[in-house]
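# fold the following, please.
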Amino acid sequence: MRSRGAADVHTDRFDAPFALGRRRDGAVVRSILVTGDRFRDLAAQELGAAGLNAFLAEPDWDRLAALAEADGEWMPLADAVLTSPVVPRQVLQTGANYRQHVIELIAAGLTQNTDRTPGEARADAARMMDDRAAHGEPYFFIGLPACVVGDDVPLRLPSYSDVHDWELELAVVIGREAFRVSREDALDHVAGYTICNDITTRDLVFRKDMKEIGTDWYRAKNAPGFLPTGPFLVPAPFVDGSDVSLRLELNGRVMQDASTADLLFDLPALIAGASQTMPLLPGDLLLTGSPAGNGQHWKRFLRGGDVMTGSIQGLGTQVVRCVAETRPSPTENREVPS
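Now for the predicted structure:
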């Protein structure tokens, strides 16, 4: 199927009878139902709820399935300017959650100043990760919902750094509120899934003024537009999130290529773990981590004119175009603390 954003027309495919989306209609953003190469607007009457998040709290997929088969005011999807398909109140992110990725990172450190071979270092790292998966807990941090945008918005790369990086991720969209739920019940609180690209400014991840503080995820991950999301929300009944492939291309070159089968902590563990501290609300996003192959690995970071094409099996494809922010003149320059 085809959709048109502000910058280009690209091909998106999801393996489901229908999906949800949102489109720009002048100054208004409307929820839509997408099936095949067409869409129709979803007002409260069609949703059977006051709005998108209210629907996701008690999703009636049979209602939308019937609507997908009905006559009505269907329009070509190619005419829609798609934006982010969700309006989260909270965004939770997961770090260090792809087994092979973390093994390679740890092994690289284990081979420095030791007598271990690379193979021995990887074996030691694998044992560490297996122990973490068996006895440890997921690592969460929070992002700003204001960073969630659609791929209709170009990614403006802030001029205060040259090391902005990509991280393609499967994102869980919460349905029914989840608070201190068990792993066994966790998936009952999932409304659907979407695609996120968690943009990160690498030289801001660790504080330099006081190393004891550790990571600074606020500055590293929360610039405007740093969480391209969508283009579709595919209902949970149509997706097996435990084993879907992820693939990110930069200007046509494959950079990330993995499967969620390699997650250290699976989706039920992540949802249950995240819900222990704060209730997860309908429409919230829970990012599940990013596999190997980001810019830090390739020693190649984002530049103006780059095009990222991120695909997740069954969820579609997101195309993000990068624009370099003009560096301010010395008289306009504002200091960015480091």
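
# from here on, contacts and neighbour counts on C-alpha atoms
Will do.

# now do the contacts for the residue positioned nearest the centre of the chain.
With distances taken as C-alpha atoms, centre = their mean, Cys196 lies nearest the centre of the chain, 2.0 Å away. With contact set as C-alpha atoms under 8 Å, 6 or more residues apart in numbering, Cys196 has these partners: Leu168, Glu169, Leu170, Ala171, Leu227, Pro228, Thr229, Gly230, Leu287.

# my guess is the fifth one meets Ile195, correct?
No - using C-alpha atoms under 8 Å, Leu227 and Ile195 do not qualify as a contacting pair, with a distance of 9.8 Å.

# can you verify the residue nearest to the centre of the chain is assigned to a strand?
Yes - under DSSP: H, G, I helix; E, B strand; the rest coil, Cys196 falls within a strand.

# let's see this one next to it:
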Amino acid sequence: MKFVRYGEAGQEKPGVLDADGGIRDLSVLMRDLGGETLAHLGALEGLDVAALPKIEGTPRLGPPVAGIGKFICIGLNFADHAAESGAQVPPEPIIFMKASSAVCGPDDPIVIPRGSDKTDWEVELAVIIGKRAKYVSEAEALTHVAGYAVTNDVSERAFQNERQGQWTKGKSCDAFGQLGPWLVTPHEIGDPQNLKMWLTVNGETKQDGSTATMVYGVAHLISYLSRFMTLHPGDVISTGTPPGVGMGQSPQQFLKAGDIVELGIEGLGRQRQAVLADDPA
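Predicted coordinates for the structure are as follows:
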């Protein structure tokens, strides 16, 4: 099943896609798609979606999960992306955090922050946790997944790499975490390690990869992270990006106001973002 949250920012309602790709209202069954609700999405597999109220028009889509507690990112998780970054494949996953305030809808604009000249793109597979996970094995790890989604791990490389401190400040600017359009349940997506992923800027292909080439797969990441922190329903893990980011271009290429970024992952939908500048008022 494909779940969505639709409506104006901060006022989204839960929905589900019908057989024709239309949105059906789920607010008659649940308050929102978040927290403990995520653990019970599997119980809706037999739901008569066509009997739910249909939403007319094309409303804005918000992030498909509400109340994200932790947005955990994995760095250099594709060997060819590590190479283009001038880095070695890490001996264990690199973990950093993206502020949950960066998360927005799949087609909400990318806003270049003030002082930025190296805002970059990264298509990534997002894993949405549905059941509390602490010290879980790889064999049971995927049973803790509520679903998968597309995310754009937008990054400001100068903030990230050329200033003091951790990567977090280069990853957490407002509108640096487009998520969605859908939360797709594991039953529908099948193997998360065999999904094509792509990204274009102004119609030119920049990233063309597959989750098959991850260094550390989804099950390993969930198990690994659960050794250091409890994963709660609604937590999001962004699992790394294939090569083709702006920092890896020759010459390097970064986003500017007026650009259009499009990206997607097989079975999980696509995103489209206009790039805007956060100019002083």
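
# residues contacting Val89 of structure 2?
Leu76, Asn77, Phe78, Ala79, Ala82, Ala83.

# so which of these belong to helices?
Ala79, Ala82, Ala83 (DSSP state H).

# how near is the last one to Gly248 of structure 2?
Read it as Ala83 of structure 2. From Ala83 of structure 2 across to Gly248 of structure 2, the span is 9 Å (C-alpha to C-alpha, to the nearest Å).

# can you tell me what Gln318 of structure 1 aligns to in structure 2?
Correspondence of Gln318 of structure 1 to structure 2, assessed by TM-score structural alignment: Gln271.

# which residues in structure 1 does stretch 171-184 of structure 2 align to?
Across structure 1, the stretch matching stretch 171-184 of structure 2 (TM-score structural alignment) is residues 221-234.

# just to revisit the earlier point, Ala83 and Gly248 of structure 2 - which one has more neighbours?
Each of Ala83 of structure 2 and Gly248 has its neighbours counted (other C-alpha atoms under 10 Å); Gly248 has more, 18 against 14.

# can you find the partner of that one in structure 1?
In structure 1, Gly248 of structure 2 lands on His297 (TM-score structural alignment).

# burial of Arg24 of structure 1, as a residue count?
Counted with other C-alpha under 10 Å, residues neighbouring Arg24 of structure 1 total 17.

# assumed it was part of a strand.
Yes - per three-state DSSP, Arg24 of structure 1 lies within a strand segment.

# hmm, back to that, what's the span of the match of stretch 171-184 of structure 2 from first residue to last?
Terminal residues of stretch 221-234 of structure 1 lie 25 Å apart, using C-alpha to C-alpha.

# now swap in stretch 164-177 of structure 1 and tell me
So stretch 164-177 of structure 1: terminal residues 34 Å apart, C-alpha to C-alpha.

# against Lys54 of structure 2, how distant is Asp20 of structure 2?
11 Å.

# so the two - more neighbours on which side?
A count of neighbours by other C-alpha under 10 Å puts Lys54 above the other of Asp20 of structure 2 and Lys54, at 17 against 7.

# ok, now which ones touch the more buried one?
By C-alpha under 8 Å, 6+ apart, the neighbours of Lys54 of structure 2 are Gly22, Ile23, Arg24, Asp25.

# repeat that for 10 Å
Lys54 of structure 2 is in contact with Gly15, Val16, Leu17, Asp18, Gly22, Ile23, Arg24, Asp25, Leu26, counting by C-alpha atoms under 10 Å, 6 or more residues apart in numbering.

# what about the strands in the stretch 101-250 of structure 2?
Using DSSP state E, counting those that start in this stretch, the strands found in the stretch 101-250 of structure 2 span residues 103-104, 110-112, 119-120, 123-129, 145-153, 155-156, 177-179, 183-184, 196-201, 204-210, 236-238.
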